[in-house]
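Chemist: generate a structure from the sequence data that follows.
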Amino acid sequence: MPLNFQKMHANGDDFVIVDSRHSDCPVTSAMARRMGDRHRGVGFNQLAVLLDCDDADARVMFWNADGSTLDVCGSATRGAADMLMRESNVMSITLRTHRGLLTCERTSTGEISVDMGQPLFNWRDIPLARELDTAVLPLAGSPAACSMGNPHCTYFVDDLAVVDIATIGPAIESNPLFPLKTNVHFVQVINRKHIRLRIWERGAGIALGSGSCSCGAAVNGIRRGLLDSCVEVECDGGSVMVRWDGVGAVFLIGPVEVSFSGMTADSY
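Modeler: Predicted structure coming up:
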């Protein structure tokens, strides 16, 4: 069946939004794979489907381009919030995801701020295959792990230019230590308020940006004592701000833009 969609991006981290409020969710794993194909479909890092919800402005379900599901996507959450706020002419909304209720606000500069919830550090919550200290994993390079509703593994390096992300990223993503696979970050600390981040995204590969990865990388840097509580995260496609006081929720602030709207063919 044909689907109306909107293609958006957040600093080049591209996603597609399908509005299925007032109807059943039409998206399947196979459909997500076809739509996510950059040669034969629309192409995206993530797909977000909006659904009716009794206790929030909408419920959002997420897919990766490989057809796998995920609990939350920071970039697509900002895009969904931007779309719904423009539709209702309001400055804040609440979205329900598998991560829980996420409060979203438009800032004075037009960017979207999302309360991404508290990070999780217990090995079961990430999850890891066995009980370990998640601040320093027993892998070469001693990365840290956390969950922002999806698993994150963060390496801190002296020089990003010498890191072979295309080789290391997929090897760590599928390491047996991560039974649900993991996002992989490579972080160069510029100063305590600024990091440079490159990303291997679970189910998507090298990404220009990622909201949840930006949060996970900043959180792991803060808990390591490398960063202050408010951090500029500079990705390949642009920068976002991440705030975390070390105790409560993580806040993600950044821009989103509409690329185009369209309709899939009947063959979907």
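Chemist: going forward, measure contacts between C-alpha atoms and count neighbours the same way
Modeler: Will do.
Chemist: chain center to the longest helix seen in the chain, what's the gap?
Modeler: In the chain, assigned by DSSP state H, the helix with the most residues is helix 74-88. Here helix 74-88 is found 14 Å from its chain centre; the criterion is C-alpha atoms, centre = their mean, to the nearest Å.
Chemist: tell me which residues of that helix are tucked away?
Modeler: With burial defined by 16 or more other C-alpha atoms under 10 Å, the residues of helix 74-88 counted as buried are 74, 75, 76, 77, 78, 79, 80, 81, 82, 83, 84, 85.
Chemist: before we move on, what about stretch 102-115?
Modeler: Buried positions in stretch 102-115, judged by neighbour count with 16+ other C-alpha under 10 Å: 102, 103, 104, 105, 106, 111, 112, 113, 114, 115.
Chemist: now the last one, nearest residue through space, not along the chain?
Modeler: Read it as residue 115. Once flanking residues are discounted, residue 115 sits nearest to residue 251: 4.7 Å by C-alpha to C-alpha, 6 or more residues apart in numbering.
Chemist: and what of the third one?
Modeler: Using C-alpha to C-alpha, 6+ apart and skipping residues adjacent in sequence, the residue nearest residue 104 is residue 114, 4.5 Å away.
Chemist: nearest to residue 63, of the buried residues of stretch 102-115?
Modeler: Among the buried residues of stretch 102-115, residue 102 lies closest to residue 63 (C-alpha to C-alpha), at 17.8 Å.
Chemist: now the second one, please; I'll put the structures next to each other:
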Amino acid sequence: MTQEIGFTKMHGIGNDYIYVDSTLYNIKNPEKAAIAWSDRHKGIGSDGLVLIGKADIPEADFTMRIFNADGSEAMMCGNASRCIGKYLFEKGLTKKTSIRLLTAAGIKVLNLTVEGKVVKNVTVDMGEPVLDNERQFANTDANGKETTLKISEKNIFGTFVSMGNPHFVIFTDDLTTDSIEHYGPQLEHDSMFPERANIEFAKIQEDGSIRMRVWERGSGITMACGTGACATAVAACLTKRTGRTATISMDGGELQICWNKEDNHVYMTGGAEFVFEGYIHF
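Modeler: As a prediction, the model looks like this:
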């Protein structure tokens, strides 16, 4: 028996997800729904599915669960968290401009910049980057240093950074789609990453900003990745390519990233947009 489910499609600099208020709709098989609804020809079309709920612990206000386009569950998404902040405030589900969001990667704090009743941008405290998570990266000796993986008989140099979910950041002059589609899936599934990984391909620009493209774990090439932008900024600083603040330019737009020296937290600032709403039977 199918049910009618209300949804909202939103994007954060082109990283688009389907958002459902799980307090109103109980999706019994979100993995299957994510696959069906993310299909850009036969479904709604998105990079995945996000379920928004009320937190049942006093330390958090709301919860998020996120499922990639292939049905796999992710721990966190920076672009999706900004969209959730806008969704909650503009739909009147909260009056707070500082929201504590419980994710599988811990509690993230969303600070909203509001003009009137509109959320203009959101700064997310993404927490501390982790450089030596052996559950996500088998090379425990790397600890923030560039390491080498051999893919298709080519040595690939990159830096592992976990922002709750695993990232491998590669600085290269080749940001072509052909190259990303060739190396991205091989790196994502490399044995060095027990939980697979998101792969960032980045280049330092003349103005000091960073141009980055991403192969997202479970979704392929996407317009943007918030946690990926954070990981790229951290990797650029670790390898002395930039300082602790950076503008990350992706296919869908820009994010401002600051790796704060005082608390070691990474702060991500950017916008979020509504696309459309509707109902789907599932």
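Chemist: got a TM-score for the pair?
Modeler: The TM-score (TM-score structural alignment, normalised by the length of structure 1) is 0.92; 265 aligned residues with a C-alpha RMSD of 1.9 Å.
Chemist: centroid-nearest residue for structure 2?
Modeler: Residue closest to the mean C-alpha point of structure 2, counted by C-alpha atoms, centre = their mean, is residue 77 at 3.1 Å.
Chemist: how near is the equivalent of that residue over in structure 1 to residue 95 of structure 1?
Modeler: Superposed on structure 1 with TM-score structural alignment, residue 77 of structure 2 falls opposite residue 73. Separation of residue 73 of structure 1 from residue 95 of structure 1 (C-alpha to C-alpha, to the nearest Å): 12 Å.
Chemist: likewise for residue 175 of structure 1?
Modeler: 32 Å.
Chemist: look at the aligned partner of residue 223 of structure 1 in structure 2 and say how many residues are nearby.
Modeler: Superposed on structure 2 with TM-score structural alignment, residue 223 of structure 1 falls opposite residue 238. Close neighbours of residue 238 of structure 2, defined as other C-alpha atoms under 10 Å, add up to 16.
Chemist: so how far is residue 254 of structure 2 from residue 238 of structure 2?
Modeler: Distance, residue 238 of structure 2 to residue 254 of structure 2, by C-alpha to C-alpha: 21 Å.
Chemist: residues in contact with the aligned residue in structure 1 for residue 259 of structure 2?
Modeler: Matched across to structure 1, residue 259 of structure 2 falls on residue 244, judged by TM-score structural alignment. Listed by C-alpha atoms under 8 Å, 6 or more residues apart in numbering, the contact set of residue 244 of structure 1 reads 219, 229, 230, 250, 251.
Chemist: where helices are concerned, which of those residues count?
Modeler: Applying DSSP H to those, the entries found in helices are residue 219.
Chemist: most neighbours among the contacts of residue 244 of structure 1, which one is it?
Modeler: residue 219 (29 neighbours).
Chemist: contacts only, for that one.
Modeler: Counting by C-alpha under 8 Å, 6+ apart, residue 219 of structure 1 touches 119, 244, 246.
Chemist: from those, pick the one nearest residue 262 of structure 1.
Modeler: Closest approach between the contacts of residue 219 of structure 1 and residue 262 of structure 1, by C-alpha to C-alpha: residue 119, at 35.7 Å.
Chemist: what's the spacing between the match of residue 259 of structure 2 and residue 90 of structure 1?
Modeler: The gap separating residue 244 of structure 1 from residue 90 of structure 1 is 26 Å, by C-alpha to C-alpha.
Chemist: now do the same end-to-end measure for stretch 67-80 of structure 2.
Modeler: Length of stretch 67-80 of structure 2, first residue to last, C-alpha to C-alpha: 11 Å.
Chemist: just the strands in the stretch 151-282 of structure 2 please.
Modeler: Here the stretch 151-282 of structure 2 has its strands, by DSSP state E, counting those that start in this stretch, at 154-162, 166-171, 198-204, 210-216, 220-222, 245-250, 253-259, 266-270, 273-281.
Chemist: same list (these) but as CSV, adding distance to residue 134 of structure 2.
Modeler: Formatted as CSV, these follow (distance: least, C-alpha to C-alpha, whole Å):
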stretch, distance to residue 134 of structure 2
strand 154-162, 10
strand 166-171, 11
strand 198-204, 16
strand 210-216, 20
strand 220-222, 24
strand 245-250, 27
strand 253-259, 23
strand 266-270, 21
strand 273-281, 36
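Chemist: out of the ones you listed, nearest to residue 10 of structure 2?
Modeler: For residue 10 of structure 2, the closest of those is strand 273-281, at 4.4 Å, according to C-alpha to C-alpha.
Chemist: elements contacting the closest one?
Modeler: strand 4-12 (3 or more C-alpha pairs under 8 Å, 6 or more residues apart in numbering; DSSP states H and E).
Chemist: now the helix or strand following the strand it packs on on structure 1. Mean distance?
Modeler: Using DSSP states H and E, the next helix or strand after strand 4-12 of structure 2 towards the C-terminus is strand 15-21. On superposition with structure 1, the mean distance recorded for strand 15-21 of structure 2 (mean C-alpha distance after the TM-score superposition for structure 1) is 0.7 Å.
Chemist: for the corresponding residue of structure 1 for residue 34 of structure 2, which non-adjacent residue is spatially closest?
Modeler: In structure 1, the residue paired with residue 34 of structure 2 is residue 32, using TM-score structural alignment. Distances taken as C-alpha to C-alpha, 6+ apart put residue 67 closest to residue 32 of structure 1, at 5.1 Å, once the chain neighbours are dropped.
Chemist: the one you found contacts residue 33, doesn't it?
Modeler: Yes. Using C-alpha atoms under 8 Å, residue 67 of structure 1 is in contact with residue 33, at 4.7 Å.
Chemist: overlap in contacts, the two.
Modeler: Contacts common to residue 67 of structure 1 and residue 33, judged by C-alpha under 8 Å, 6+ apart, are absent.
Chemist: which of the contacts of residue 219 of structure 1 does structure 2 keep?
Modeler: Shared with structure 2 under both residues aligned by TM-score structural alignment, their matches' C-alpha atoms under 8 Å, the contacts from these are 119, 244.
Chemist: what's the burial count for residue 275 of structure 2?
Modeler: 12.
Chemist: that one against residue 9, yeah?
Modeler: Yes. The pair residue 275 of structure 2 / residue 9 is scored as a contact, 5.4 Å apart, by C-alpha under 8 Å.
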